[in-house]
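**Student:** sequence first, then the predicted structure, then my questions.
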Amino acid sequence: MGVLYLFVPLSMIIAGILVWAAFWAIRNNQYEDMDGPAHRILLDDDDPRIPTQSNAGDAEDKTTTTNNRK
């Protein structure tokens, strides 16, 4: 019976932390985009026809190098 004096306040503290964490997540827009990550995994990022930041930068470097040689 004496263990209840320990577990009841401990469980109330844990429940309070969980409620605080839920409100923190809602306030900080953690649940704003629930479908984006699920759809993002279906997109094919390995397609060479899709331009990326590094590919776009390489194309600009090649054109400036070619123009400088003329």
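**Tutor:** Nice, thanks for sending it over.
**Student:** alpha carbons only for contacts and neighbour counts from here, please
**Tutor:** OK.
**Student:** residue contacts, residue 19?
**Tutor:** Residues near residue 19 by Cα atoms under 8 Å, 6 or more residues apart in numbering: none.
**Student:** name the helix or strand for it, please.
**Tutor:** helix 4-27 (DSSP states H and E).
**Student:** ok, and here's another one to check against it:
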Amino acid sequence: MDILYLLIPLSVVLVLFVLASLWWAVYRGQFENIEQEGERILRGD
């Protein structure tokens, strides 16, 4: 039972870290034009 006092806060911190990482990626424009990368692979050099 004592381990829950450690695991619950750690899981909350992990969830906050994941959400912050996703927010940062969206804010920095990582998902702006995802179709272009797929087309770049098919076009070739």
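**Tutor:** Cool, got the structure. No experiment lies behind these values; they were computed from the predicted model shown.
**Student:** about what we covered before: and the helix holding residue 19 of the first structure, how far from the second structure on average?
**Tutor:** Taking mean Cα distance after the TM-score superposition for the first structure, the mean distance separating helix 4-27 of the first structure from the aligned residues in the second structure is 0.4 Å.
**Student:** pull the number of nearby residues for residue 25 of the second structure.
**Tutor:** 13 (other Cα atoms under 10 Å).
**Student:** specify the local secondary structure of the closest residue to it other than its chain neighbours.
**Tutor:** Excluding the flanking residues, the one nearest residue 25 of the second structure by Cα to Cα, 6 or more residues apart in numbering is residue 31, at 7.4 Å. In three-state terms, and counting by DSSP: H, G, I helix; E, B strand; the rest coil, residue 31 of the second structure is coil.
**Student:** burial of the equivalent of residue 31 of the second structure over in the first structure, as a residue count?
**Tutor:** Correspondence of residue 31 of the second structure to the first structure, assessed by TM-score structural alignment: residue 31. A count of nearby residues for residue 31 of the first structure, using other Cα under 10 Å, gives 10.
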